[in-house]
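Visitor: got a predicted model here, sequence first, then my questions.
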Amino acid sequence: MTDPSRTPTVAVSNQKGGVGKTTTAINVSGALNELGNDVLFVDLDPQGNATENLGMMEAYDAEPPTLFDCLTDPERRDSVHDIVHDHAEMDVLPSNIDMTAAEPELTLSRRSGEQLALLLERVDDDYDFVVVDCPPNLGNLMDNALYASRNLLIPALAESTSKRAFELLFDHVEALELDYDITISERGVVVNRIDVRKNQATEMVDWINEAFDGVPVWEVRERAAVQKALENGSSLLEYDPECDMCEVFLDVAADLEEQFAAREVEA
């Protein structure tokens, strides 16, 4: 069971690329902020797409200390306070080009899957939520995100290839749960870029709702404003609050609040 005393931490994860992972992470973070939460956004993807989308390319190319140093060198963990960047909607722990070397470095670590959790202990008490944008592949960085969060929000597309992606993800999650004797909870699925004109999209959304019985499923329809918001360095709620998809991300955020509030009551 997830420790209810810890700051609610959610990994936005799907090892299949192009499913709207970063879009989901940024917009859910923006929605949590809109509901009055202090949010820390962690870009754990070495590609740094979220860091770029949030207008922080200078951080991606910055000299040490960076997220790589804080993650792979225990003696530099306290430097995390120096690399958290301000954004209008959230604080950001940006990725860095050096993160491309993190996988082999973490392999050599004695507690390879626990480094992010140990790092977040330095800062997560300052926030109401931590949202981790995961890399689009399985490995040590993904393990660190899942171990640190114990909570999973899954972005997906309304296409048949998602079925195999779900299978691979859950096989990996189950193996990690066994290795570390932990429980990782599914907090919901966000289906992105739905084109309601396509029968396959409608059929796939129905399949996801059936497959994830008891788990919330949210539908994000194709809207140009979603991509334009990222190009503008913000969430959709900041860029175009009148867009109808804002309500979807606010629903995700409100549901996460409710789920974590219920967790505390049960404890």
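Guide: In hand now; what should we look at?
Visitor: contacts, neighbours, all on C-alpha from now
Guide: Noted.
Visitor: just say helix, strand or coil for Pro135.
Guide: Assigned state for Pro135: coil (three-state reduction, DSSP: H, G, I helix; E, B strand; the rest coil).
Visitor: next, work out how far apart it and Gly214 are.
Guide: Pro135 sits 27 Å away from Gly214, taking C-alpha to C-alpha, to the nearest Å as the criterion.
Visitor: more neighbours: which of those two?
Guide: Each of Pro135 and Gly214 had its neighbours counted (other C-alpha atoms under 10 Å), and the higher figure belongs to Pro135 (26 against 11).
Visitor: with adjacent residues omitted, what lies nearest to the more buried one?
Guide: Ranked by C-alpha to C-alpha, 6 or more residues apart in numbering and with sequence neighbours excluded, the top spatial neighbour of Pro135 is Asp45, at 4.1 Å.
Visitor: so what's the one you found up against?
Guide: If you count contacts by C-alpha atoms under 8 Å, 6 or more residues apart in numbering, Asp45 has them with 95, 99, 133-136.
Visitor: here comes the other one, which I'd like you to weigh against the first:
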Amino acid sequence: MQQSHTTTVVTLGLAGGQGKSTVALMLGRYLGRLGIPVLFVDADPQSSLTSFLGVKVQPNTPTLLEVITTTEEKTPLINAIAPVPDVQLDNRTINNTNLFLIPSDDGLENANYKLASSGISLFILRNRLQPIANNFGVIIVDPPPERSHLAQTSLGAGDKWIIPAEANVKGVQSLVRTLELVKEFQPALPYGELMGVVPFRAKWTGVNPTKATKSSISAMGEIVGLDLMLPHILESDVYKNAINQRVSPTDLGQPGLEYPISVLAQKLKPTLPEQYALLIPTETV
């Protein structure tokens, strides 16, 4: 039975460079290309997602800071939602009609003070998003790579949590720390569920993974269980080029590199409203 409410996906990671923003970005672009309306929420003061999506924060236009720190009466949420602009690529127009963003800038760091003084900081973002959630097929939140109140309110907003982690020793350590955060707050968030772990920047030599990649992915599987291990994302300049050009690997002629994202979409499919679930192909590509 399909869900009737909009699912919020949160990419989690307590270290930089783990692929958190990349997975959020690529998943949203993949779903948007299928015709599913996606709302991105950039909850990181570094504003990587805002930059990657090419959204310019306009003067006197509310960002996530105002959404978190003021009421709906003072800052209507709809006023903070910006459309993601289309992109020109090789005389083609990459249409982003289905993509929207609540942007951030470096001022978002100030939200931590507001959240710290609130007794319900874990639920503030979730509560603010609920009135407009059903206008979208999926909401994707990208929190900061640190243990902060912004990370906690992002965690509380999520129905499904994804943990990207580099396929190396640093990534394994980040995974352990991120799981500790989830474990700490899980009792207060019975609606939240770990969707899986995505090894990031996996390195291969020829047709085989390097020893470091193989041992790191194996260690991750031992920590979370094989059922929660998702396909890895290869280390490839194609991802970097896609991010820089504000497109997807498929737009650059490399649809195979989106296989891990298509598997994520398959896992997400049963949680989506039926009209959007039907848009996700039965078979991964």
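Guide: Structure received. Small disclaimer: the values here were computed from a predicted structure and weren't measured.
Visitor: roughly how far apart are the residue nearest to Pro135 of the first structure and Leu93 of the first structure?
Guide: Going from Asp45 of the first structure to Leu93 of the first structure by C-alpha to C-alpha gives 11 Å.
Visitor: distance between the helix or strand where Ile26 of the first structure lies and the chain's centre?
Guide: When elements are assigned from DSSP states H and E, Ile26 of the first structure belongs to helix 21-34. The chain centroid and the centroid of helix 21-34 of the first structure are separated by 9 Å, computed with C-alpha atoms, centre = their mean, to the nearest Å.
Visitor: which stretches of the second structure form strands?
Guide: Taking DSSP state E, the strands of the second structure run over residues 7-11, 38-42, 82-83, 87-89, 92-94, 99-102, 138-142, 160-166, 193-200, 204-205, 208-209.
Visitor: could those be laid out in JSON lines, adding mean neighbour count and distance to Asn60 of the second structure?
Guide: Formatted as JSON lines, the entries for the strands of the second structure read as follows, by neighbours: other C-alpha atoms under 10 Å; distance: least, C-alpha to C-alpha, whole Å:
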{"stretch": "strand 7-11", "mean neighbour count": "27", "distance to Asn60 of the second structure": "27"}
{"stretch": "strand 38-42", "mean neighbour count": "27", "distance to Asn60 of the second structure": "18"}
{"stretch": "strand 82-83", "mean neighbour count": "18", "distance to Asn60 of the second structure": "13"}
{"stretch": "strand 87-89", "mean neighbour count": "14", "distance to Asn60 of the second structure": "25"}
{"stretch": "strand 92-94", "mean neighbour count": "12", "distance to Asn60 of the second structure": "29"}
{"stretch": "strand 99-102", "mean neighbour count": "24", "distance to Asn60 of the second structure": "14"}
{"stretch": "strand 138-142", "mean neighbour count": "27", "distance to Asn60 of the second structure": "23"}
{"stretch": "strand 160-166", "mean neighbour count": "27", "distance to Asn60 of the second structure": "32"}
{"stretch": "strand 193-200", "mean neighbour count": "23", "distance to Asn60 of the second structure": "37"}
{"stretch": "strand 204-205", "mean neighbour count": "12", "distance to Asn60 of the second structure": "48"}
{"stretch": "strand 208-209", "mean neighbour count": "12", "distance to Asn60 of the second structure": "49"}
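Visitor: can I get those strands in a markdown table including distance to Ala151 of the second structure?
Guide: Listed next are the strands of the second structure as a markdown table, based on distance: least, C-alpha to C-alpha, whole Å:
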| stretch | distance to Ala151 of the second structure |
| --- | --- |
| strand 7-11 | 10 |
| strand 38-42 | 11 |
| strand 82-83 | 22 |
| strand 87-89 | 30 |
| strand 92-94 | 32 |
| strand 99-102 | 16 |
| strand 138-142 | 9 |
| strand 160-166 | 12 |
| strand 193-200 | 15 |
| strand 204-205 | 32 |
| strand 208-209 | 32 |
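Visitor: among those strands, which is nearest Glu73 of the second structure?
Guide: Ranking the strands of the second structure by distance to Glu73 of the second structure, with C-alpha to C-alpha as the measure, places strand 99-102 first at 17.3 Å.
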